[in-house]
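[1] for reference, the sequence and a predicted model appear below.
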Amino acid sequence: MTHAPLATAERTLPVRAAGLSAISGIAFVALLTLIHVVRRDVSLNSQTTSEYAIGDLGWLMVVAFLLSAVSYGALAVAVLARRPRRPARAGAILLALVAAGTVVGGIFVTDPVNTPQDQLSTSGTLHGLGAGLALMFLPVAALLVGFGLPSDSRHVLRWTAVLPLAALLMFLAVQAVPDMSIGWPERLLVLVYAVWQIVVARVLSRRTVR
């Protein structure tokens, strides 16, 4: 009898954490969409979503960053709470680092996209470090979680696991092309990352992972 509450908590924690992750991820996408509507001063072609944090309404983007961080952090908890095998555990740890990097990217506002490297502010430098960490670690985390977490929805986890890596490679390829605008590719990258996170969170909140 004394172990019943603990056992119940162990069963419900992964589901609740996954539910929080899904809700936070959906809220992030919804808020980011709203920001695109109200911030017409930011170019969709030449400026990244991080630049929405600059200006009087910049706090909206800061909130969006924090929602995204919660979604990744809660997903890490949802995965770890299921006591998975090593690959998925490693993926969950990377997700926690992605969440931490996203918090840093949200708290510290970026510099304008055309700022010379030798004129970057401390805030802009820290933003780049945090956001860059999240950008690079998420595809690896997705692969480790997608292929390392056994589930009755294994096919969904696996085919979605490759999407973040594909989006990142596309984004890096675009950056290598001279005079190519990065606004839309970066937005596609952000969307793919969010879609992956929401899909996996929904799977873990509904399904029994064995």
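    Thanks, I have the structure now. Model, not experiment: these values are computed from the prediction.

[2] please count neighbours and contacts with C-alpha atoms only from this point.
    Fine.

[3] quick one: contacts for the closest residue to S43 other than its chain neighbours?
    Closest residue to S43 apart from its sequence neighbours, by CA to CA, 6 or more residues apart in numbering: G183 at 7.5 Å. Contacts here follow CA atoms under 8 Å, 6 or more residues apart in numbering; on that basis G183 touches S43, L44, N45, S46, Q47, T48, T49.

[4] now do L94
    F137, L138, V140, A141 are the contacts of L94 under CA under 8 Å, 6+ apart.

[5] can I get the residues you listed in TSV with distance to V103, secondary structure and neighbour count?
    Formatted as TSV, these follow (distance: CA to CA, whole Å; DSSP: H, G, I helix; E, B strand; the rest coil; neighbours: other CA atoms under 10 Å):
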residue	distance to V103	secondary structure	neighbour count
F137	14	helix	18
L138	14	helix	25
V140	19	helix	19
A141	17	helix	26
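
[6] now the strands: where do they sit in this structure?
    Counting by DSSP state E, no segments of the chain form strands.

[7] dropping in the other structure now:
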Amino acid sequence: MRYGKTLAITGLYSNLFFLFIFTLMHFIRPDKSIAGSFVSEYAVGNYGWLMTLGFFCLATGSLCLLIGLLKSIKASKTAIVTLCIWCTGAFLFSIFTTDLPGTPPTPQGLIHGFSALIALVNLGISMLAWGFIFTRNANWCAVAKTSWVFGGLGIAMFIVFLFSPPSLRGLTERILIVWDVSWLVLVNRQLYINSIYNQI
């Protein structure tokens, strides 16, 4: 299945491109506080289209990873469902923009917020679930324990984000996002390596 390599490359570079846009927005939108403003606020106002593009790259990269994993390894229902929920949520919070602080809540803002929260917690669970799957496959053992670490700390970071004060919620969200996307990049990289040696 030669398209396995294509999926891996597309997923890897899509997630890396998200990280690039994510970093860039901090320089071109200095009006947003790193500590107190949500990343989603970059998608509203000047250069909002660029952050939206970044979110779509993240969602696309996640979907490519999901398909690539399903084609290369037998997974549990928990691992599949949680990663599917993450992918679905990523596309939803890409399509629906957030409400800015101080503005009345809108349906699209509520969809964005709830889909992001549900997606993030499921990604943390998914990291743990895939860690167990990786231990049972020789091609994936190298990232099994790392996946457990990412999952455990990812869930802890999500809880810290939820209960952090508003003045620090933007910062804790950024740390959580970088941590989660790093896992996506790591697993995508392993998928690419496996696709080369096993021609998936």
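    Great, that's in hand. Predicted, not measured: the structure shown is a model, and the values here were computed from it.

[8] any chance of a markdown table for the contacts of G183 of structure 1, columns distance to V62 of structure 1 and neighbour count?
    Below are these laid out as a markdown table (distance: CA to CA, whole Å; neighbours: other CA atoms under 10 Å):
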| residue | distance to V62 of structure 1 | neighbour count |
| --- | --- | --- |
| S43 | 18 | 15 |
| L44 | 18 | 17 |
| N45 | 21 | 14 |
| S46 | 20 | 14 |
| Q47 | 16 | 19 |
| T48 | 14 | 21 |
| T49 | 11 | 18 |
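
[9] closest to L20 of structure 1 among these?
    Of all the contacts of G183 of structure 1, L20 of structure 1 sits closest to T49, with 23.6 Å by CA to CA.

[10] could you check how far that closest one is from L191 of structure 1?
    11 Å (CA to CA, to the nearest Å).

[11] and what of A173 of structure 1?
    The gap separating A173 of structure 1 from L191 of structure 1 is 17 Å, by CA to CA.

[12] pick out whichever of those two has more residues nearby.
    Each of A173 of structure 1 and L191 has its neighbours counted (other CA atoms under 10 Å); L191 has more, 16 against 12.

[13] quick one: contacts for the counterpart of the more buried one in structure 2?
    With TM-score structural alignment defining the correspondence, L191 of structure 1 maps onto V178 in structure 2. Contacts for V178 of structure 2 (CA under 8 Å, 6+ apart) come out as L19.

[14] ok, now G48 of structure 2?
    G48 of structure 2 is in contact with Y42, counting by CA under 8 Å, 6+ apart.

[15] can you rerun that using 10 Å?
    By CA atoms under 10 Å, 6 or more residues apart in numbering, the residues touching G48 of structure 2 are M25, R29, S40, E41, Y42, G54, T97.

[16] okay, buried residues for the longest helix seen in structure 2 please.
    In structure 2, assigned by DSSP state H, the helix with the most residues is helix 166-198. For helix 166-198 of structure 2, a neighbour-count test (16 or more other CA atoms under 10 Å) marks 168-174, 176-177, 179-185, 187-192, 194-195 as buried.

[17] my guess is R11 of structure 1 meets L204, correct?
    No - R11 of structure 1 is not in contact with L204 according to CA atoms under 10 Å; the separation is 11.8 Å.

[18] which neighbours do those two share?
    Jointly contacting R11 of structure 1 and L204 under the rule CA under 10 Å, 6+ apart are R82.

[19] how close does the spatially most central residue of structure 2 get to L19 of structure 2?
    In structure 2, the centroid-proximal residue (CA atoms, centre = their mean) is V181; its distance is 4.7 Å. Going from V181 of structure 2 to L19 of structure 2 by CA to CA gives 8 Å.

[20] A144 of structure 2 now?
    The gap separating A144 of structure 2 from L19 of structure 2 is 23 Å, by CA to CA.

[21] tally of neighbours for the equivalent of Y47 of structure 2 over in structure 1?
    In structure 1, the residue paired with Y47 of structure 2 according to TM-score structural alignment is L57. Residues near L57 of structure 1, counting by other CA under 10 Å, number 13.

[22] L57 of structure 1 contacts V38, doesn't it?
    Yes - the criterion here is CA under 10 Å, and L57 of structure 1 meets it with V38 at 8.9 Å.

[23] who's in contact with the counterpart of A119 of structure 2 in structure 1?
    Using TM-score structural alignment, the equivalent of A119 of structure 2 in structure 1 is A134. Applying CA under 10 Å, 6+ apart, we find A134 of structure 1 in contact with 69, 72, 94-105, 128.

[24] highest neighbour count among the residues you listed?
    In terms of neighbour count, Y72 stands highest of the contacts of A134 of structure 1 at 33 neighbours, by other CA under 10 Å.

[25] surely that residue is in contact with A96?
    Yes - counting by CA under 10 Å, A96 is a contact partner of Y72 of structure 1 at 6.7 Å.

[26] tell me, what's touching the two both at once?
    Residues touching both Y72 of structure 1 and A96 (CA under 10 Å, 6+ apart): T102, A134, L138.

[27] how near is the second one to V77 of structure 1?
    Pointing back at A134 of structure 1 there. Computed as CA to CA, the A134 of structure 1 to V77 of structure 1 distance reads 17 Å.

[28] who are the contact partners of the spatially closest residue to I175 of structure 2 that is not a sequence neighbour?
    Residue nearest to I175 of structure 2 in three dimensions, not counting chain neighbours: M157, with 7.9 Å by CA to CA, 6+ apart. By CA under 10 Å, 6+ apart, the residues touching M157 of structure 2 are V121, G124, G151, F163, T172, E173, I175, L176, I177, W179, D180.
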